[in-house]
Every structure is written in structure tokens, then in C-alpha cells.
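Peer 1: Attaching a predicted model along with its sequence, questions to come.
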Amino acid sequence: MIKRIKLPGWIVIISLFLLLIVGVVSMMQGSSEAKEKTEDYSVYPGLNIKTKTKETDLYTFSVSQPYTEHKQINKVIDEWVDQQKTDFTSEINIMEDFLKKNEFRAHLNIQVETEKIADQIYTLEFEAYQITGGANGMTKVKPFILDLNQNKMLQLGDVLQVKEASIKEIQKLIMKELNSNKEINDYIFEELAKEAIKNPDNWKWSISRDKMGVYFDEYEIAAGAAGRIKVEIPMKKIKPYLNKDFVEKIDITFPEEKNNKEEEKHSEDMVELDPNGKYVALTFDDGPHPKVTPQILATLKKHDAKATFFMLGSQVDYYPTLANEVAEAGHEIGDHTMNHQDLTILGIDQIQAEVQQSNSVIKKAAGRTPNLLRPPYGALNDNVKQIAANMELPIIMWSVDSLDWKSRNATAVNEEVMANVAPGSIVLLHDIHPSTAEALPELLTTLEKQGYQMVTVSQLLELWEDKGVGPHYGNIK
């Protein structure tokens, strides 16, 4: 039979076979994609954020970095962030002997403010602060304007009329705003300022629904005492020079924000514990994360376990619905500051701002104000303690470090915790690493077999009748 099939017949059979294979592969891929698809928790559609932290004997760094599904947009942002890291690392190499001799840790913090201008159009304002020695650090600012509808970074010509007459009028507005600012007026070098804005291609600028911002680095147009400078021109003044197409885009009407939920006590937090019970408090830092946090919530629910989540305000700003889900599930939410800065290198007013801003963002999202504080990196000094005391926020450290941030391995995480856990331990974990979510089912099962019950940090403090500021570390083996 096979011998009777001529060449054209074989071609048809082979073609059908190949189509069958392609169809099966496509079905498998579609199935895989369906399994991997996760709910979009971001309040900025098309835009997500990741926070990366690192700690060594010489330095710490924390980077909050938005990302999209568009590789070209991500590439532009990545290149700028990577350059800040490179500059910082180079400075560390130069200052290594100084840092060791003076027992001083350098620090790099990159944070971002995000503003929605219109549907899928955002302004990202990055601020990179680094300090590698001495009394003062260095701050750099970089704005990006993203149009995800067109998959591009907006340039000045996409927003403004770049005709010579229009540019001259905008230059006058910039100088007027600089000269009217009494706080920095005495430090401004007018000739340097005029030179800095001479070429619009070199402007660092941003746009929002109510103003245009123009940025200058430290020492660029003023004495160092002025710091970095941002000029803000009200929209009513800049609107005549905007492109008509852009004006139409930003005139989109946004729905009103939903009213904040009233703050309420959750009964799960108020359960009285048996003084003779065997308890451990699992704590999760740096979230919420759109993929990892939901996995952890599902596992905790399956084991009827409660935990404490120390959230970053910058993450909650992007994922408020997820923060609310954590609260609604009966878990405790603590404050991990707004931008994961080393609080010990900040002034007391800056420390207070970091904590208060995060408190406000979390309350708006979750419906209740955090009642605990965990300083990033566990870095403490008298100023941090004073702010915590003023705000009546107990400082919560940890007695068991899972080292999940280091190993990124589920087995290693379980081994590290079980080797050190004891009744009354406070365990440090992070709900930003997939390996931590993978480790949790086995970790909870093992703890339960040894008679442990998972509770919140506040429940432990209530059990110990310890309501002071602390710091509180928990028990070790």
C-alpha cells in the first residue's frame, strides 16, 4: 500500500502531519500561558513595579523600578538605572578603605513617583540618592513619560510645540519661576540657568495634568546649598504651547476614586493566646508582589495560619487591591517605610516623612493604619527610635532570618528556619521571591507537626504584655 502512494500524496501527508504537530504545540503553549496568567493588581494598567534590595558590609541599596510588557521601554529605563548602579559601584571601589576604616556603609536608593496623565500614559519621576562618605550625598533626578498606547517614550516634540517662538516663551516661564522661588533665589547663577535651558533637547522635563516640571541637578545652575531644583509651571501657563493631539489625550475624564474604607479592628488580631501555647510569628517584608503575595496568601489560608506583612508604601501605591486582600484575610500589616531607605542616614524629618507617607498609603489601601514598624535592613539609631516613639509604633526586628533573600532556594529556606526556630520566634521572610512562596507549604507543615501555631506579631506582644516601642526581636533557640 505504501509503495503505491506517489510523490504528491506523500507531500500532502507530510504537510498534514506537520500541521497536526504545530496545532498540538500551540494548544500546549496556550494551556501553559493560561496557567501562568495572573490577576493584574496594578492600579496603573500596563505598568508594574519591582523593588530590589541588597545589603553587604560595605553598602546597602534599594531600587524601585517600574516595568512594562514593552521591551524597548524597559530597556531605556533599565539603562538609566544600571548606570546609577555602575556609578555607585565605581565610587565604592574608590572609597573602600575609607568605608572600612570609618565603619560606614554607603547607600544607594532609587525611588520613583508615578502619575497617570491619561489612559496608559504615565509620568515616572526617578530620584537616585547615593552617599559613599562625608556628610552629604548626591541626588540625581530623571523623568520619563511613557505612552503605552503607542509603545514609546514621549519626547519633547510629542508634547510641546517646538517652534522657536514657543520655546522662547517657555524659557521665559522657567526663568520667571526660578526667580520667584525665594528659597533658592539667592543661590541661583542666572547665566548658568540661561545656558542650561538654551537647548530644549537637553531639558529634563515631565508633564502631568496640572503642571510641567523642569529639573536641574545639584550644582548645575546654583550653589550646592540649593540642592537639586525642580521648576513647576502651572498647566494654565503651559497649555498654549502644548501639541493639540496631546491636549486631546490628557483631557480624558477619570472616574472618581472610591471612598476609603473606614478603619476597623479585625477580630483575628484580637484573639487571646494561651500563655502555655507554642507560637511563632512569620513576617513577610518588601511586598506586596503581584505574583508571590497571592501564592503566600493561598498557602496561609490552606493552613489557617496568620502572618504579619511589612509593606513598602511604594509597592502598595501600585498594588492597593492586593494590600486590601491581605488585610481582609485577617493578616496584620506593618510599615516598612515608603522607599526602603536606610533610615539611619536620614535626618529626623526625613525619617518621619518616610514612615508617615507609607502609613498614609497603606491606610488608604487596606482601611487601617499600620501599628508596627520594621526599619529597612534592621538599621536603627536614636532618631529612628524617637520617631517610632512619637508615632507609638513598636519597632519589630526578628530572631530568625530565613536568608531567603540570599539563597533564593526553597529547601535552604526551610532548613534555615527549622534549625533556629523556637517558641516565640519572629521569622524574617520576603513575599517578593518565588522561592519563598515555594518554601512555605513545607515550612508550615513542618512547624505544625512540631506543635507550632502561626500568629501575628501583635498577638505575640499581647501575650508577652509588652507594649513598649522596643525594638522587639523575638526568641531564638
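Peer 2: Noted; the coordinates are in hand. Residues are numbered from 1 along each chain as shown.
Peer 1: Every contact and neighbour count from this point should use C-alpha atoms.
Peer 2: Noted.
Peer 1: What strand or helix carries the closest residue to Glu55 other than its chain neighbours?
Peer 2: Leaving aside its chain neighbours, Glu55 sits nearest to Phe61 (6.6 Å; criterion: CA to CA, 6 or more residues apart in numbering). Mapping Phe61 onto the secondary structure by DSSP states H and E places it in strand 59-67.
Peer 1: and if you look at Leu300?
Peer 2: Under the assignment here (DSSP H and E), Leu300 is part of helix 292-302.
Peer 1: Mind checking what helix or strand follows that helix in sequence?
Peer 2: Along the chain past helix 292-302, the next helix or strand (assigned with DSSP H and E) turns out to be strand 308-311.
Peer 1: for that following strand, packing partners?
Peer 2: Strand 308-311 sits against strand 279-285, strand 332-335, with contacts defined as 3 or more CA pairs under 8 Å, 6 or more residues apart in numbering; DSSP states H and E.
Peer 1: Show the residue spans covered by the strands in the stretch 351-477 of the chain.
Peer 2: For the stretch 351-477 of the chain, the strands defined by DSSP state E, counting those that start in this stretch occupy 400-401, 425-430, 453-455.
Peer 1: any idea of the angle the longest one forms with strand 279-285?
Peer 2: Meaning strand 425-430. Counting by axes from the mean of the first three to the mean of the last three CA atoms, to 10 degrees, strand 425-430 lies at 20 degrees to strand 279-285.
Peer 1: just checking, what packs against strand 425-430?
Peer 2: Identification of packing neighbours for strand 425-430 by 3+ CA pairs under 8 Å, 6+ apart yields strand 279-285, strand 400-401, helix 404-407.
Peer 1: And the last one, by the same measure?
Peer 2: Counting contacts by 3+ CA pairs under 8 Å, 6+ apart, the secondary-structure elements packed against strand 453-455 are strand 279-285.
Peer 1: ok, back up a step: what about the residue nearest to Glu55, how many neighbours?
Peer 2: Burial measure for Phe61: 22 neighbouring residues, criterion other CA atoms under 10 Å.
Peer 1: and it, what does it touch?
Peer 2: With contacts defined as CA atoms under 8 Å, 6 or more residues apart in numbering, Phe61 is in contact with Thr53, Lys54, Glu55, His107, Leu108, Asn109.
Peer 1: ok, now Asp97?
Peer 2: Shown in contact with Asp97 (CA under 8 Å, 6+ apart): no residues.
Peer 1: And the nearest residue to Glu325 once chain neighbours are set aside, how far from Pro320?
Peer 2: Using CA to CA, 6+ apart and skipping residues adjacent in sequence, the residue nearest Glu325 is Ala366, 7.8 Å away. As defined by CA to CA, to the nearest Å, Ala366 lies at a distance of 7 Å from Pro320.
Peer 1: Settle it for me: which of these two has more neighbours?
Peer 2: Set side by side, Ala366 and Pro320 show more neighbours around Ala366, with 25 against 21, by other CA under 10 Å.
Peer 1: right, and that one touches Ala327 too?
Peer 2: Yes: taking CA atoms under 8 Å as the definition, Ala366 is a contact partner of Ala327 at 6.0 Å.
Peer 1: Can you check which residues contact both of these two?
Peer 2: Taking CA under 8 Å, 6+ apart as the contact criterion, Ala366 and Ala327 have no common neighbours.
Peer 1: Got another one to weigh against that:
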Amino acid sequence: MKIKIDQLKRIKFKRVFTLLVCIFVLVLSIRYVISEKAQATIKKEPEINSDRKYPTVEIQTLIKDQTHGGYSVSYPSLHIKKIDQSLKTYVKKEIANYQQTLAQNAISKNISTELTITYDITHYSEQTVTILFNKYIFTGGKWGEPSIQTFTFDLPSKKQISLQDIFYENSDYLNSLSMIAFTELKQNKNLTELEQLKEKTKPSIENFSEFSLLENTIVLYFQPFLKPTGYSEPQSIAIKKEIFDSILLDQYKNTEANKNKIKETPPSHIVTEIPNSSGIDPTKKVIALTFDDGPSKGPTTLILDALKESDSHATFFVLGSRVQYYPEIIQRMLEEGNEVGNHSWDHPQLSRLTEEQVQHQILDTQAIIKKVSGHEPIHLRPPYGAINDNVRQYLGGGLSVTLWNVDTEDWKSRDKDQIVQSVMSKVADGKIVLMHDIYATSAEAAIEIIKQLKAQDYQLVTISELEEVKKQRQEA
């Protein structure tokens, strides 16, 4: 009897033990399944890669890992739909252009190629953000010409802006930027030939399309220059905003809204004044020759040749109706340091016109000059000198009216010697001389006048240069 009881106890114990083991195994299995599901869930969530400087910005990457036709592209997502779409469109277009180039050039698939695009957020404030892209293409063991592309957005409006959007309309910012860029880049003797440098820094909006707005400075970027040994690195120039205080729109000045989200490191070298690239000495005599009613092919060209030969400048007040026929002459005027002013469309007496007619005469002339040269005049010479309060009101203060104090009346005499005598008998420091560049006799006279003025140590300057000299003298 006792033996049976013991056997029953052992059987019961085994059953209980077996049950406990099963329960333990079941618990472990359930925990394992739960853990695997949790891990699977975590793996499905995309990994967020944040920008190292701005953690709220997410880095987007596009990668094609193959020897031929591969690419590695990164761009930022600011979580602002309109801006993000612009940046995505840019990189997609660059990839498409790269692939199209490979196909068009029939580059063998045995040759390794890769497109690399990286970015840097150069400034990020409440007002603006600038993204600078660097692009490189690797082909057959060699890197090609690097290139840069900037995107500057006005954040309140979420619109991409260009340099002309940050300055007041009709302000002559391009000429100032041109002088600064040429002077700064010329210091690097190994950068490029002088003529190429002049071409890349002439006052056209296309030459100043890449830029960044920092707290206190405007940074200009230039594509690499071609050198005998290959391409240079992209160049940059930082300019203090205060230089443009009178023409820079208030929202882009050094205000609280333009403070960077992180502490901003200022550029190592900052331009703090517009250089006197013309070499004008304000302590020496200056005179401004001005020519109306052009341009014309013969006379204007002769005058430009004489100015260039004597390293002098003048101001040409042109008619819009003639500009369209001689765009290359307008371009030459500006490239050689001369100034182009507005002389109306077809020479009416403005004081007899309605507001609408005056604005047609002036604004259409501004537009055609800008179209052919990228330059917008800041000086107006009204035909016949006819100006009154109504005309000034119609113009809205956008142009400075420039008259004269030495009238050669070359249109009346058409006599070279008489014109020369008329000028040389009345010249004095700071005078403005009125001539016309549509008559052969005026051009012949101008050539002689330039020689005689240079012999008397006059500096021949533009209207803007004359104004600057007068300003420097007053300050002194």
C-alpha cells in the first residue's frame, strides 16, 4: 500500500514538473516572438539623418552605387514644402543632365563615372536661408571642372530671390559689385588673364547670380577660373552690408531677423569700402565729357577709341530708340568704364508731355538699356534740359537729373575747330561739358579735346565719378 502511494506521488510530481517546463518554454517563446516583432517594427522606421549644424534640417540622399553612371547626391529638407520642392527639382535635374551627357558623349560603360553633389547651409535666419551646392563629376580617373550653385530664399514669402531683389529698384549696385569683384580677384595673379577677369566681373546680373546673405555681409561666389594648369577652386568675396546701406532693402540689413540660428563665423576677409578702381585722384583737376543723342556707329566708336587710348572715361546719354540698333556699342561703353545715362526714347520735350507719355519715354529707355547690357542708368538728361516739378514727380525720384555748364553747341556749328575752342576756352575743374556723338565733326573735335585736356593734367571722368570726387572733397 505504501509503495502505491509513493508511486502516485512520483507520477504527480512528474506531471507538475512537465507542466511547469512547458509553461516556461511557452513564456520564452512568446517573449521571443514579441521581441522579434518589435525589432521588425523598428527596422521598418526610416532612419532620420540630421544636418550637423542645423538639427531640424533633414539630409536627403540619392545614391546609385555602380561603377559607370553612379552618383552620390545630398540635399537638405527644411520641412518647408515650396523650398524643399525647389531643391529636390534642382538635384533631380542635375542627375538627369549627367545621365544625358554620358549618353550623348557615348562614354564607354567600361569607364568609371560618378556625379557627386554636396551642400552647405551658409546662413539660416528668420529672414533668409542660403544653400550652397558643390558639384563634381569624376570620369575615367579624373575630376572635371567643379561648379557651384546657390539658392537663397526669403523665408517670410518662401520665394527664391536674386541679388536684384535685395536692392532698391534702379540702384546702381552692379557697377559697385563689379568694381569690388575685379579689384579683389585681380590680387590673385595666378587666377586668370586680365581680359577673362574683366569679362567675369563686368556689371551684368549673370556674373553675380551666386551669393549668400549673412548677418553683416553679402558673399559673392564665382565659378572656377580656367588656368594653364587646370581649374581653380571656386572663389568668394565677402562685402560688408553697410557699404550698400542707402540702397539695400531694410529687411535684408543687419537686423534681428537676419541673425543666424547658430553663432555665425564671419568671413576671414571682408571688403569694407568700394575701391577707387578708376584711379581718380580727388586732389587733381577733373572734368566730365558727356555725349547726347547716340549711340551711332561711326562717331561714337571714334570717341570710345580716343577715350580708351587715353585711359579716360565719359558719360553717354543715349536714346532708347537708337539703343536697340547698337547693343554692342552700349556693352562696350560699360566694359571700358564709361557710364550710360538715359536721354529719353526719341527726344521730346518732357515738360510738354503727360505723365503716361513721360513714363514711356523714360521707363522704356531704362528697359532697353538693361536688356542689352544688364545695366540700369541712374542719371537722366532731359532733352533740351527741359525739366519741371511735374516731370520730377512723374519720375518718382528714381533717376538723378544731370544738366551741364559748358555747352559746345556742336549741333549748330558742325565745325571741329570751333567746337574745340568752345570747350578749351571754358574748361575748369569740376565742369560738365555737353556734346553729341552723332556728328562726325563732334567726334573729331572730341579726339582733340581729349588730347588737350590730358595735356593740361585733367582727369576725364563719368558723372558718377565726378559726384564721388565732389563728395570726397567735401568730406576732406
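Peer 2: Received it, and whenever you're ready, just let me know what you need. As the structure is a computational prediction, the values presented were derived from the model and not from experiment.
Peer 1: Could you quantify their similarity as a TM-score?
Peer 2: The TM-score (TM-score structural alignment, normalised by the length of the second structure) is 0.41; 205 aligned residues with a CA RMSD of 2.2 Å.
Peer 1: coming back round to it: hey, which of the strands of the stretch 351-477 of the first structure is tucked in deepest?
Peer 2: strand 425-430 (a mean of 25; mean count of other CA atoms under 10 Å).
Peer 1: Gln235 of the second structure - how many residues pack around it?
Peer 2: Neighbouring residues of Gln235 of the second structure were enumerated by other CA under 10 Å; the total is 14.
Peer 1: Just give the closest residue to it, not the sequence neighbours.
Peer 2: Closest residue in space to Gln235 of the second structure, ignoring its immediate chain neighbours: Phe222 at 5.0 Å, by CA to CA, 6+ apart.
Peer 1: before we move on, the earlier item: wait, which of the strands of the stretch 351-477 of the first structure is closest to Glu33 of the first structure?
Peer 2: Closest of these to Glu33 of the first structure is strand 425-430, at 26.0 Å (criterion: CA to CA).
Peer 1: now the angle between helix 292-302 and that closest one, please.
Peer 2: Using the same axes, to 10 degrees, one finds that strand 425-430 of the first structure and helix 292-302 are set 140 degrees apart in direction.
Peer 1: Which helix runs longest in the first structure?
Peer 2: Using DSSP state H, we find that the single longest helix of the first structure is helix 71-102.
Peer 1: For that one, list every residue counted as buried.
Peer 2: Judged by neighbour count (16 or more other CA atoms under 10 Å), helix 71-102 of the first structure contains these buried residues: Ile73, Ile77, Val81, Gln84, Lys85, Phe88, Thr89, Glu91, Ile92, Glu96, Leu99.
Peer 1: Out of the residues you listed, which comes closest to Asp382 of the first structure?
Peer 2: Distance from Asp382 of the first structure was checked for each of the buried residues of helix 71-102 of the first structure by CA to CA. The minimum falls on Leu99, at 21.7 Å.
Peer 1: gap between the closest one and Ala106 of the first structure?
Peer 2: For Leu99 of the first structure, the distance to Ala106 of the first structure under the criterion CA to CA works out to 7 Å.
Peer 1: Hmm, Gln315 of the first structure is touching Ile49, no?
Peer 2: Yes: contact between Gln315 of the first structure and Ile49 holds when scored by CA under 8 Å: they sit 7.1 Å apart.
Peer 1: Name the residue in those two with the higher neighbour count.
Peer 2: Under the criterion of other CA under 10 Å, the comparison of Gln315 of the first structure against Ile49 puts Gln315 first, with 27 against 19.
Peer 1: What helix or strand is the more buried one located in?
Peer 2: Under the criterion DSSP H and E, the helix or strand holding Gln315 of the first structure is helix 313-318.
Peer 1: Mind checking what helix or strand follows that helix in sequence?
Peer 2: On the C-terminal side of helix 313-318 of the first structure, the closest following helix or strand by DSSP H and E is helix 320-328.
Peer 1: Could I get the buried residue list for that following helix?
Peer 2: Under the neighbour-count criterion of 16+ other CA under 10 Å, helix 320-328 of the first structure has Pro320, Thr321, Leu322, Ala323, Asn324, Glu325, Val326, Ala327 buried.
Peer 1: Same list, those residues, but as JSON lines with distance to Pro8 of the first structure please.
Peer 2: Listed next are the buried residues of helix 320-328 of the first structure as JSON lines, based on distance: CA to CA, whole Å:
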{"residue": "Pro320", "distance to Pro8 of the first structure": "62"}
{"residue": "Thr321", "distance to Pro8 of the first structure": "60"}
{"residue": "Leu322", "distance to Pro8 of the first structure": "59"}
{"residue": "Ala323", "distance to Pro8 of the first structure": "63"}
{"residue": "Asn324", "distance to Pro8 of the first structure": "64"}
{"residue": "Glu325", "distance to Pro8 of the first structure": "62"}
{"residue": "Val326", "distance to Pro8 of the first structure": "63"}
{"residue": "Ala327", "distance to Pro8 of the first structure": "67"}
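Peer 1: and which of those is nearest to Tyr129 of the first structure?
Peer 2: Lowest distance from Tyr129 of the first structure to the buried residues of helix 320-328 of the first structure (CA to CA) belongs to Pro320, with 26.1 Å.
Peer 1: Give me the neighbour count for the residue lying closest to that closest one once chain neighbours are set aside.
Peer 2: Closest residue to Pro320 of the first structure in three dimensions, ignoring its sequence neighbours and counting by CA to CA, 6+ apart: Ala365, at 4.8 Å. The tally of other residues near Ala365 of the first structure (other CA under 10 Å) stands at 21.
Peer 1: what helix or strand does Gln100 of the second structure sit in?
Peer 2: Gln100 of the second structure belongs to helix 81-104 when assigned by DSSP H and E.
Peer 1: Which strands or helices does that helix pack on?
Peer 2: The contact analysis (3+ CA pairs under 8 Å, 6+ apart) places helix 81-104 of the second structure against strand 70-77.
Peer 1: what's in contact with the strand it packs on?
Peer 2: For strand 70-77 of the second structure, the surrounding residues in contact (CA under 8 Å, 6+ apart) are 51, 57-65, 84, 87-88, 91, 95, 113-119.
Peer 1: Could you turn the buried ones of these into a ChimeraX selection?
Peer 2: Only the buried members of the contacts of strand 70-77 of the second structure end up in this ChimeraX selection, burial being decided by 16+ other CA under 10 Å:
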select :51,57,58,59,87,91,95,113,114,115,116,117,118,119
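Peer 1: where's Thr116 of the second structure relative to Glu94 of the second structure, distance?
Peer 2: The span separating Thr116 of the second structure from Glu94 of the second structure equals 10 Å under the rule CA to CA.
Peer 1: One more: Ile463 of the second structure?
Peer 2: When CA to CA is the yardstick, Ile463 of the second structure and Glu94 of the second structure sit 45 Å from each other.
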